[in-house]
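**Student:** any chance you can model this:
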Amino acid sequence: MKFGKLVDKAWEEKTAEEILAAPPSALEGLSERHDALLKDLGIKTVADLGNWKYAQRAAALVSLAPLDK
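**Tutor:** Below is the predicted model:
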């Protein structure tokens, strides 16, 4: 699968498994500075970020918001 704009150029040809094990800076728009800040929250990988309960709650709210109109 091609991940294109989801990940930094260096990670475009990696597998999903490799990307999930990578630091958050593998995602497009995040830097090593973000890695350090997220590490303080216990987030060391892309998988940690995706499984972080607050990120999941925010994603759920974004998905449900159109239904609240």
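**Student:** when you work out contacts or count neighbours from here on, use the C-alpha atoms and nothing else.
**Tutor:** Fine.
**Student:** for stretch 34-49, measure first residue to last.
**Tutor:** 11 Å (Cα to Cα, to the nearest Å).
**Student:** also stretch 41-58?
**Tutor:** 16 Å.
**Student:** give me the residues contacting it.
**Tutor:** 19-24, 26-27, 35, 38 (Cα atoms under 8 Å, 6 or more residues apart in numbering).
**Student:** next up, for comparison:
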Amino acid sequence: MAIDLDKVLDKAWADKPLAEVLAAPVAALKGVSDEDGKLLHEAFGVKTVADFGQLKYVRWAQALVALNQTVKA
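**Tutor:** The predicted structure follows:
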């Protein structure tokens, strides 16, 4: 699966190595502000892009969306 990093990361992060992006604050994601990052940290303990991607609630929501897509097919 190819991902256009320019579409998902702020400009400053689009050319960084993947390991650096995963260790970056969630605000490195396009559309996520520093304030959003603060709130994610307060609510779920999320500090980095990797933390956010591994958050069980995100994975549960992704599984439900995938299940819904298979039901529609």
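**Student:** once they're superposed, what TM-score comes out?
**Tutor:** Here the superposed chains carry a TM-score of 0.91, computed using TM-score structural alignment, normalised by the length of the first structure; 69 aligned residues with a Cα RMSD of 1.5 Å.
**Student:** of the contacts of stretch 41-58 of the first structure, keep whichever come out buried.
**Tutor:** Buried subset of these (neighbour count, 16 or more other Cα atoms under 10 Å): 19-20, 22-24, 26-27, 35, 38.
**Student:** out of the residues you listed, which sit inside helices?
**Tutor:** 19-20, 35, 38 (DSSP state H).
**Student:** D68 of the first structure maps to what in the second structure?
**Tutor:** When the second structure is aligned by TM-score structural alignment, the residue opposite D68 of the first structure is V71.
**Student:** burial measure for that match, as a count.
**Tutor:** Using other Cα atoms under 10 Å as the criterion, V71 of the second structure is surrounded by 8 other residues.
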